[in-house]
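Visitor: the following block contains a protein sequence and its predicted model.
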Amino acid sequence: MSEVQGTVEFSVELHKFHNVDLFQRGFYQVRVFLKISPRIPHRLIATIPAGTEESSPTSPCIHDNVVFSRVFQILYRNEEIVVNDQMNFRIHLLLDGEKLEEALSEVDFQLKLDLHFTDNEHQLDDIATVPMISSRTLGLHFHPRRGLHHHVPVMFDYFHLSVISVTIHASLVALHQPLLSFARAGKGSWLGKGSGENGNDQVSVSLETLVFGAGYCKPNVTEGSFYVPSENCLQRAYSWHRRLCRLLLAAHRGLRAYFSGLMTEIPELSQVELDDLPIEETLTQLSIELQVRTDEAHSCQLYLRMDWLASQLFS
């Protein structure tokens, strides 16, 4: 099985926090974390926009890929606080190269939101120690072609009755040869006993294996010789290239369709003209360019071979 590195990016924004009926006045904070099943080798990187991460303990920050919102004070019932904290989660996944779309559709993405509270202002100097009082987890139904676009109110439990409005966008942004070393989960990780970040099985996939198939074995070549892959290997490579390009183009079209629909529904937004990218026409063009590059590579190899022979004959 050949494996491909896929990258999905989530953009999350916390809009407004509404105190319905919190029992205690004090300082509150929402912490956000994106969870992925440890059975899928992955790397997660959380970031916040440049300029928002400040030295103040009450400002947005990141600890171990968990995003801490700014700290806000609640004093009254039915009080509404504008949070407007933005964050990005970039996830690199190791996927089955033969079933990319199915593999991406089946990834269990979950967004965890924890509500933390303290009534001691001095405890804010060590923000990581502020205790959690409630938690909610959202299941994110991501599809690689359509992406994901949701705006939802998240209500915490009855004893901490409050709501935070959350906007979530996600899109597939890259498919390519694995460029990172992924740690695979060990046995029992589905029971919570292991982690995709702690496994010891590192994967390294050569470009030839990825393109020509898991059964491909490049023969040894002697000095001055060269190797041209068989027609079956080339046809598999063309098919693999076409599948990846089609899925990326479909993800681009899905994102474009959502953005265009948003501009239509909200005319107050700045109207931006987006270039259409027809999938079939673009695929055909990409396939032609790949074929041309392949032919050029073969011609170059033949030229080098002839040049080597000439050097042997006339040396």
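Guide: Sure thing, it's come through. The structure displayed is predicted, hence computed values, not measured ones.

Visitor: use CA for all of it now, contacts and neighbours both
Guide: OK.

Visitor: isn't there a strand covering Cys217?
Guide: No - read with DSSP: H, G, I helix; E, B strand; the rest coil, Cys217 is coil and lies in no strand.

Visitor: ok, and the closest non-adjacent residue to it?
Guide: Once flanking residues are discounted, Cys217 sits nearest to Thr209: 7.7 Å by C-alpha to C-alpha, 6 or more residues apart in numbering.

Visitor: so the one you found is in which element?
Guide: Using DSSP states H and E, Thr209 sits within helix 207-212.

Visitor: tell me what whichever helix or strand comes after that helix is packed against?
Guide: Following helix 207-212 in sequence order, the next helix or strand is helix 231-265 (DSSP H and E). On a contact count with 3 or more C-alpha pairs under 8 Å, 6 or more residues apart in numbering; DSSP states H and E, helix 231-265 meets strand 161-176, helix 207-212, helix 279-314.

Visitor: so which of these gets nearest Leu248?
Guide: Leu248 lies closest, by C-alpha to C-alpha, to one member of the helices and strands packed on helix 231-265: strand 161-176, at 7.3 Å.

Visitor: buried set for the closest one?
Guide: For strand 161-176, the neighbour count (16 or more other C-alpha atoms under 10 Å) marks 162-166, 168-172, 175 as buried.

Visitor: would a markdown table of those with distance to Asn19 be doable?
Guide: Converted to a markdown table, the buried residues of strand 161-176 look like this (distance: C-alpha to C-alpha, whole Å):
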| residue | distance to Asn19 |
| --- | --- |
| Ser162 | 5 |
| Val163 | 7 |
| Ile164 | 9 |
| Ser165 | 12 |
| Val166 | 15 |
| Ile168 | 22 |
| His169 | 25 |
| Ala170 | 28 |
| Ser171 | 32 |
| Leu172 | 35 |
| Leu175 | 43 |
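
Visitor: and here is the other one:
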Amino acid sequence: MFETVQEIAVYIHRFHNLDLFQQGWYQIKISMRWEDSEYTSLATPARVVQYEAPDLGGENVYGIWRIDDTDNSFLTQPFRIKYARQDIRLSIMISFTLPLGENEGPSTSAVILKFELMQAPITDTMVELLAYPDAVSVAVHEFRIPPKALLGLHSYCPVHFDAFHSVLVDVSVHISLLKAGSFLKVHSGSYGQDVTGKISDGSHQALGLVAALDIKKITLVKALLAARNTLLEELQKISKGIEHTIDVSDFVSNVDDVSMFDSIVQANLGCC
């Protein structure tokens, strides 16, 4: 069987205050969920990377980012907004993972990516700020990521909240379908198999049943190969954009779609 993981990485480049009505401490809260209620797995923050040194202007930032285990959300470090047209460069990446069930194909449900603007008043001491007791959600912006995009995507997704909270958050979203591992479940005596997992004579009908059960696995392999190809296309676009060649020759030459597909299918069918 396959154990697959959907990974969605959110890059928060910059917070630009166009014309907020109130000064104070602000944060961006990020969470995500499956749109379809049949998918019960929650998106879990997996890793956080500060990919560039933030240019935060000294006293404009306080504290650190944090993960809220109650709702599996991520909050950026608090930053202080003093005036209009103020830039806060955050330069941080948070990666979420959404596990899929064993022996499942690509997701048929969309993902809802939710951004919340959190605000806390300016206080005389910083102790309250560390505990975030008064931070409340004042605006929400959601993206719907369709199932097709979950196979592989890299896109700029600007976040605008509303007329009362006029800000622009520069965000990029990178999506990939990952294979965390694979294994073959063998049931002794099932479908005409012996304890070694080999299919015994006279069990051609059982082989057909097993093959039918592997349709989802085959679909998943095709989706993984499509996601890899999408990633290669994005790397080529980035290479042109930065006018620097990104060498992917080793990766391409060492991966043969046909041989990979055949080997995985044979393994799952119990073939030699």
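Guide: The structure has been received and is ready for your questions. Remember, predicted model here, so these are calculated numbers, not experimental data.

Visitor: one step back: now do the helix holding Thr209 of the first structure: distance to the chain's middle.
Guide: How far helix 207-212 of the first structure lies from its chain's middle: 23 Å, per C-alpha atoms, centre = their mean, to the nearest Å.

Visitor: from the contact counts, what lies against that helix?
Guide: For helix 207-212 of the first structure, the packing partners by 3+ C-alpha pairs under 8 Å, 6+ apart come out as helix 231-265.

Visitor: if we use 10 Å, what do you get?
Guide: Judged by 3 or more C-alpha pairs under 10 Å, 6 or more residues apart in numbering; DSSP states H and E, the packing partners of helix 207-212 of the first structure are strand 3-21, helix 231-265.

Visitor: ranking those by burial, who's on top?
Guide: Comparing those by mean neighbour count (mean count of other C-alpha atoms under 10 Å), strand 3-21 comes out on top with a mean of 20.

Visitor: packing partners of it?
Guide: The helices and strands touching strand 3-21 of the first structure, judged by 3+ C-alpha pairs under 10 Å, 6+ apart, are strand 26-36, strand 42-47, strand 72-74, strand 80-96, helix 100-105, strand 148-155, strand 161-176, helix 207-212.

Visitor: residues in the second structure matched by stretch 73-87 of the first structure, start to end?
Guide: On the second structure, the counterpart of stretch 73-87 of the first structure by TM-score structural alignment is residues 80-94.

Visitor: how about the matching stretch: buried residues?
Guide: Under the neighbour-count criterion of 16+ other C-alpha under 10 Å, stretch 80-94 of the second structure has 80-81, 84, 87-94 buried.

Visitor: contacts only, for Arg228 of the second structure.
Guide: 151-152, 176-178, 222, 234, 252 (C-alpha atoms under 10 Å, 6 or more residues apart in numbering).

Visitor: now these in JSON lines, with distance to Phe74 of the second structure?
Guide: What follows is these, written out as JSON lines (distance: C-alpha to C-alpha, whole Å):
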{"residue": "Leu151", "distance to Phe74 of the second structure": "23"}
{"residue": "Gly152", "distance to Phe74 of the second structure": "22"}
{"residue": "Ser176", "distance to Phe74 of the second structure": "20"}
{"residue": "Leu177", "distance to Phe74 of the second structure": "21"}
{"residue": "Leu178", "distance to Phe74 of the second structure": "22"}
{"residue": "Lys222", "distance to Phe74 of the second structure": "32"}
{"residue": "Glu234", "distance to Phe74 of the second structure": "26"}
{"residue": "Val252", "distance to Phe74 of the second structure": "35"}
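
Visitor: which one of those sits closest to Asp194 of the second structure?
Guide: Using C-alpha to C-alpha, the contacts of Arg228 of the second structure come closest to Asp194 of the second structure at Lys222, 30.3 Å.

Visitor: so the closest one makes contact with Asp262?
Guide: No - assessed by C-alpha atoms under 10 Å, Lys222 of the second structure is found out of contact with Asp262, at 11.4 Å.

Visitor: give me the nearest residue to the counterpart of Leu148 of the first structure in the second structure, chain neighbours excluded.
Guide: When the second structure is aligned by TM-score structural alignment, the residue opposite Leu148 of the first structure is Leu153. Leaving aside its sequence neighbours, Leu153 of the second structure sits nearest to Ile175 (C-alpha to C-alpha, 6+ apart; 5.0 Å).

Visitor: that neighbour maps to what in the first structure?
Guide: Here Ile175 of the second structure is matched to Ala170 in the first structure, going by TM-score structural alignment.

Visitor: how close does that match sit to Val67 of the first structure?
Guide: 17 Å (C-alpha to C-alpha, to the nearest Å).

Visitor: next one: Asp119 of the first structure
Guide: Asp119 of the first structure is 21 Å from Val67 of the first structure, by C-alpha to C-alpha.

Visitor: so the two - more neighbours on which side?
Guide: Comparing Asp119 of the first structure with Val67 by other C-alpha atoms under 10 Å, the one with more neighbours is Val67, at 24 against 15.

Visitor: who wins for proximity to Gln123 of the first structure among the helices and strands packed on strand 3-21 of the first structure?
Guide: Closest among these, using C-alpha to C-alpha: strand 26-36, at 9.9 Å.

Visitor: mean distance, the closest one to its aligned residues in the second structure?
Guide: For strand 26-36 of the first structure, the mean distance to aligned residues of the second structure following superposition is 0.8 Å (mean C-alpha distance after the TM-score superposition for the first structure).

Visitor: which part of the second structure lines up with that strand?
Guide: Alignment of strand 26-36 of the first structure against the second structure: residues 24-34, by TM-score structural alignment.

Visitor: need the counterpart of Pro121 of the second structure in the first structure.
Guide: If you follow Pro121 of the second structure across to the first structure using TM-score structural alignment, you land on Asp119.

Visitor: hang on, that match packs against Val71?
Guide: No - in this structure Asp119 of the first structure lies outside contact range of Val71 using C-alpha under 10 Å: 11.8 Å.

Visitor: how close does the aligned residue in the second structure for Leu262 of the first structure sit to Met93 of the second structure?
Guide: Here Leu262 of the first structure is matched to Ile238 in the second structure, going by TM-score structural alignment. According to C-alpha to C-alpha, Ile238 of the second structure and Met93 of the second structure sit 18 Å apart.

Visitor: so the residue lying closest to His160 of the first structure once chain neighbours are set aside versus Glu13 of the first structure, what's the distance?
Guide: Spatial nearest neighbour of His160 of the first structure, chain neighbours left out: Leu22 (5.2 Å); criterion: C-alpha to C-alpha, 6+ apart. Distance, Leu22 of the first structure to Glu13 of the first structure, using C-alpha to C-alpha: 23 Å.

Visitor: got it, and Asn232 of the first structure?
Guide: For Asn232 of the first structure relative to Glu13 of the first structure (C-alpha to C-alpha), the value is 48 Å.

Visitor: no further questions, thank you.
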